[in-house]
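Predicted model follows, preceded by the sequence.
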Amino acid sequence: MSDLLYSEIENDLRASVREVLDDKAPWTSVLAGTEKDEPYDAALWQAVAAQLGCAGLPVPEDLGGAGATWRETAVVMEELGRYAAPVPFLSASVIATAALMAAGERDLLAGLASGERIAVLAVPFSTAPGDAVAAARVEDGAVTGVVTSVADGMAADVFLVPAGDGLYAVDAAGVRRTAVTSLDMTRRLADVAFSGAPARRVGEGDGAVRAALLTGAAMLASEQLGLAERCLDDTVAYVKTRYQFGRPVGSYQGLKHRLADLWTSITQARAVARHAASRVAAGDAGDAGDAGTAIAVAVAQAHCSAVALKAAEECVQMHGGIGFTWEHPAHLYLKRAKADSLALGTPGHHRAALAALVDLPPA
């Protein structure tokens, strides 16, 4: 059984990341950024990825990384989830990094570890581990095809494209990208069209893509955990100070019970998210396809997606009228929670995958 407790190093890392986010990503700044054309917050990305060195946490030290594990990366994901931070960390520092580590690519991985480059796996954001992803074809060293709804596609410097039996690196400068109006404007989507774009094979495709998506789903559970915790904290703080009929609304039994149920669900979410992160961290990304890891990730996603969405809904409702306005951050959390619940496989998809993994009979 993996240790689900946070280490001293992980707690120190959390404190450092939260300090930066408190300074550079208050919800007012995040909200203002959703109304701009920039695909992500470049200054925040520089601070988190490069200055703190979070982009290269799981990358070996000889490639400029920190030589840590996916457990430490999961802690960063929790904090980014708390702030609905508009940075391409999940796309570049988790999914693309895991793909390159599994493929054995070194040169491009070093650029990602330093935060100088942003690579994105060119698959729809809804793609779950194990799904078929071949949406492009390669011929004579060039990639052709269209991939829709790519997360952080507008922010990418490099696309990692599954084509045929390989994974190919394509410079984004030669690719046509079209921004998509996204539900969650803190993590934007784009349609990407490859028209004979020059490509370099970086490794075998199927195994690298599966490892990347499985690792991404595990880390997404930690993001959902952080988001749910933020919603609960903000809601509890609000109901302590909002008075109605001469007493705090939080003193009413109906709200107490709802918040207690939510706290219990979040505690369970923390356990399954930590277990999934620990399973992925037990080996490199290329070994993430064993049944135990797949089971842990399916459980984490099936549970954490629902908990984050419920926490965000309760946050909106228990804030009353102000919670439904643009001038309050609750809608940012609700949109991120809903978008996350559709990303890398829906809860229903992961429950079905879990049933197959543990040989449950069909309903």
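Received, thanks.

Please count neighbours and contacts with C-alpha atoms only from this point.
Noted.

how close does Val20 get to Asp233?
To Asp233, Val20 is 19 Å away according to C-alpha to C-alpha, to the nearest Å.

ok, now Val87?
If you go by C-alpha to C-alpha, the gap between Val87 and Asp233 works out to 23 Å.

do Trp326 as well
From Trp326 to Asp233 the distance is 20 Å (C-alpha to C-alpha).

And for Trp70?
Distance from Trp70 to Asp233, counting by C-alpha to C-alpha: 26 Å.

When these two are compared, which one has more neighbours?
Trp70 (26 against 13; other C-alpha atoms under 10 Å).

Surely that one is in contact with Ala281?
Yes. Contact criterion C-alpha atoms under 8 Å: Trp70 and Ala281 qualify, at 4.9 Å.

and Arg258, how many neighbours?
Residues lying near Arg258 (other C-alpha under 10 Å) number 13.

what do you get for Ala32?
Ala32: 9 surrounding residues under other C-alpha under 10 Å.

cool, the one 5 residues further on as well?
For Asp37, the tally of surrounding residues (other C-alpha under 10 Å) stands at 8.

ditto for the one 5 residues further on
Counted with other C-alpha under 10 Å, the burial measure for Ala42 works out to 14 neighbours.

Sketch out the strands for the stretch 101-250 of the chain, chain order is fine.
Counting by DSSP state E, counting those that start in this stretch, the stretch 101-250 of the chain has strands at residues 119-121, 136-139, 142-151, 158-163, 166-171, 176-180, 189-204, 243-244, 247-248.

tell me the most buried of those strands?
Of all the strands of the stretch 101-250 of the chain, strand 119-121 has the most neighbours on average by mean count of other C-alpha atoms under 10 Å, namely a mean of 29.

helices and strands around it, which ones?
Judged by 3 or more C-alpha pairs under 8 Å, 6 or more residues apart in numbering; DSSP states H and E, strand 119-121 is in contact with strand 158-163.

putting a second one here so we can go through both:
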Amino acid sequence: MTSDLLYDEVDEELRATVRGLLAARSPWSAVLARTESPEPYDTKLWATLAGEMGLAGLPVPEDAGGAGATWRQVAVVLEELGSAVAPVPYLGSAVLATAALLVAAGESASPGAAEGAPPGAGAESASPAAAAEVRAAAELLARLASGERSAALVVPFSTTAGTALSPTVSAAGDTLDGTVTSVADAVTVDVLLVPTTDGLYAVDAAAAGVTRTPLSSLDMTRQVCDIGFASASGIALARGETAVRAVTTALTTGAALLASEQVGLAQWCLDSTVDYLKNRYQFGRKVGSFQALKHRLADLWTRVAQARAVARYAAASIGTDDAEVAAALAQSYCSETAVLAAEECVQLHGGIGFTWEHPAHLYLKRAKSAAIGLGTPDRHRAVLANLVNLPPA
């Protein structure tokens, strides 16, 4: 793994493209208006990001239908989506679901596969049932990468990477029964990736026996819902150790990359607060000239810079032996930094920062929600302590 965590030319070009699109199609005023509508998610923006721009397939190998980029490029996209609190299911579909499918289809899409071999080609050496599962995973992965379909990993949003998984959905043959609560980014997706007691299954979200019940979400730009399965028909994608590894890898990857979203959010809060204090006057002076406020902003700048370094390392570590440690470290630090930045944004904007008309509350709610998502900071610190063999106090 390279030790250079700086952004390269490709990263900056990607950032400029995504930022330009979000500025034109999803300014904070449009996001705020959408939260008050029956459709909080921006499905048209998602179609542009995933399909027209090909951002849903960034980490997917070219021979599997994707762009063949790295998770570091995905991290850049997430920074910009966090900066805009964009209401799209990128984390759920392009990160969590895609990471799980990459493992499930990995026998055919791994670097060791024959060059130019189509997805699913490496499954012939397995049993007929296992080969069918690999091909099903590869086909779904290609459809996600093209933007034709979207998916969500059906686990509670608070599930912590690195902890034991206990599926609440049972599978009898291809029939699924059970309920999963508080699933993020699943309200509008087409396919549900469901960890069960018998493996990982794909279920059509509109199929008979599937119910999605939206909940009152703290973060209005990332909804959660309860999902029920009553004799719902599913397609097996992986079983046994492969299924466990697919879900575990997805959660670790999601935690690592959620940190980049949190960095983007924190950077926006810092930048907007600095701009406000440069132009706001009290007692004939710019508010930004007050020493106490300078100290608070300097401390926040330091925290955001450190969080960026940690998040970049976590993104670069995906797929390496350091992935779990880096993800736990990133979430334990970046979650608290994002919340601090959002709180300072609200407070240092004064009275306007507490109003509904100002976007600060959108960022505070996203920061609070993300700090719970995929594990709270204290849970990640506990996971980190176990990973590095730190003895208990």
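Happy to help now that I have it. Keep in mind the model is a prediction, meaning the values are calculated, not measured.

As JSON lines, the strands of the stretch 101-250 of the first structure with distance to Val30 of the first structure would be great.
As requested, the strands of the stretch 101-250 of the first structure are exported to JSON lines (distance: least, C-alpha to C-alpha, whole Å):
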{"stretch": "strand 119-121", "distance to Val30 of the first structure": "22"}
{"stretch": "strand 136-139", "distance to Val30 of the first structure": "34"}
{"stretch": "strand 142-151", "distance to Val30 of the first structure": "18"}
{"stretch": "strand 158-163", "distance to Val30 of the first structure": "25"}
{"stretch": "strand 166-171", "distance to Val30 of the first structure": "29"}
{"stretch": "strand 176-180", "distance to Val30 of the first structure": "19"}
{"stretch": "strand 189-204", "distance to Val30 of the first structure": "17"}
{"stretch": "strand 243-244", "distance to Val30 of the first structure": "29"}
{"stretch": "strand 247-248", "distance to Val30 of the first structure": "30"}
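
Gly345 of the first structure is nearest to which of these?
Checking these against Gly345 of the first structure by C-alpha to C-alpha gives strand 142-151 as the closest, at 13.7 Å.

correct me, but Asp220 of the second structure touches Ser37?
Slight slip there: residue 220 of the second structure is Met, not Asp. No. Look at Met220 of the second structure against Ser37 with C-alpha under 8 Å: they stay out of range, at 10.6 Å.

how near is Val10 of the second structure to Gln73 of the second structure?
Going from Val10 of the second structure to Gln73 of the second structure by C-alpha to C-alpha gives 8 Å.

Neighbour count for those two, which is higher?
Neighbour totals were compared for Val10 of the second structure and Gln73, and Gln73 leads with 22 against 10 (other C-alpha under 10 Å).

before we move on, which element is the residue nearest to that one when sequence neighbours are not counted in?
The shortest distance from Gln73 of the second structure to any residue other than its chain neighbours is 6.1 Å, reached at Asp11 (C-alpha to C-alpha, 6 or more residues apart in numbering). Using DSSP states H and E, Asp11 of the second structure sits in helix 9-25.

what helices or strands is that helix leaning on?
Here helix 9-25 of the second structure touches helix 71-83, going by 3+ C-alpha pairs under 8 Å, 6+ apart.

Would you mind listing the buried residues in the longest helix seen in the first structure?
Identified as the longest helix of the first structure according to DSSP state H is helix 205-241. Buried residues in helix 205-241 of the first structure, counted by 16 or more other C-alpha atoms under 10 Å: 205-232, 235-236, 238-239.

Then stretch 68-85 of the second structure?
Under 16+ other C-alpha under 10 Å, the buried positions of stretch 68-85 of the second structure are 71-85.

Where does that stretch end up in the first structure?
Per the alignment by TM-score structural alignment, stretch 68-85 of the second structure matches residues 67-84 in the first structure.

Give me the distance from that stretch to the chain's centre.
Distance of stretch 67-84 of the first structure from its chain centroid, counting by C-alpha atoms, centre = their mean, to the nearest Å, is 9 Å.

I'd like the distance from stretch 133-149 of the second structure to the chain centre, please.
Chain-centre distance of stretch 133-149 of the second structure: 19 Å, with C-alpha atoms, centre = their mean.

likewise stretch 210-217 of the second structure?
19 Å.

before we move on, what about stretch 171-187 of the first structure?
Worked out by C-alpha atoms, centre = their mean, stretch 171-187 of the first structure lies 17 Å from the chain centre.

what's in contact with that stretch?
Here stretch 171-187 of the first structure makes contact (C-alpha atoms under 8 Å, 6 or more residues apart in numbering) with 30, 33-34, 39-40, 84-88, 149, 151-154, 156-159, 188-195, 197-199, 332, 335-336, 339.

Nearest the middle, which residue of the second structure would you pick?
Leu91 (2.7 Å; C-alpha atoms, centre = their mean).

could you list every residue that touches that residue?
Leu91 of the second structure makes contact with Leu78, Asp185, Gly254, Leu258, according to C-alpha under 8 Å, 6+ apart.

Between those, which sits nearest Val60 of the second structure?
Each of those was checked against Val60 of the second structure using C-alpha to C-alpha; the closest is Gly254, at 15.1 Å.

Tell me how far the spatially closest residue to Ala42 of the first structure that is not a sequence neighbour lies from Thr325 of the first structure.
Closest residue in space to Ala42 of the first structure, ignoring its immediate chain neighbours: Val87 at 7.6 Å, by C-alpha to C-alpha, 6+ apart. Distance, Val87 of the first structure to Thr325 of the first structure, by C-alpha to C-alpha: 24 Å.

Which of those two has more residues huddled nearby?
Using other C-alpha under 10 Å as the criterion, Val87 of the first structure and Thr325 rank with Val87 on top: 24 against 12.

any idea how far whatever residue of the first structure lines up with Ser158 of the second structure lies from His349 of the first structure?
When the first structure is aligned by TM-score structural alignment, Ser158 of the second structure is paired with Ser126. In this view, Ser126 of the first structure and His349 of the first structure are 11 Å apart by C-alpha to C-alpha.

Kindly confirm whether my reading is correct that the residue nearest to Ala42 of the first structure touches Asp41.
Yes. In this structure, Val87 of the first structure is within contact of Asp41 by C-alpha under 8 Å, at 6.0 Å.

hmm, back to that, residues contacting the residue nearest to Ala42 of the first structure?
Val87 of the first structure touches Tyr40, Asp41, Ala42, Leu44, Trp45, Thr186, Arg187, counting by C-alpha under 8 Å, 6+ apart.
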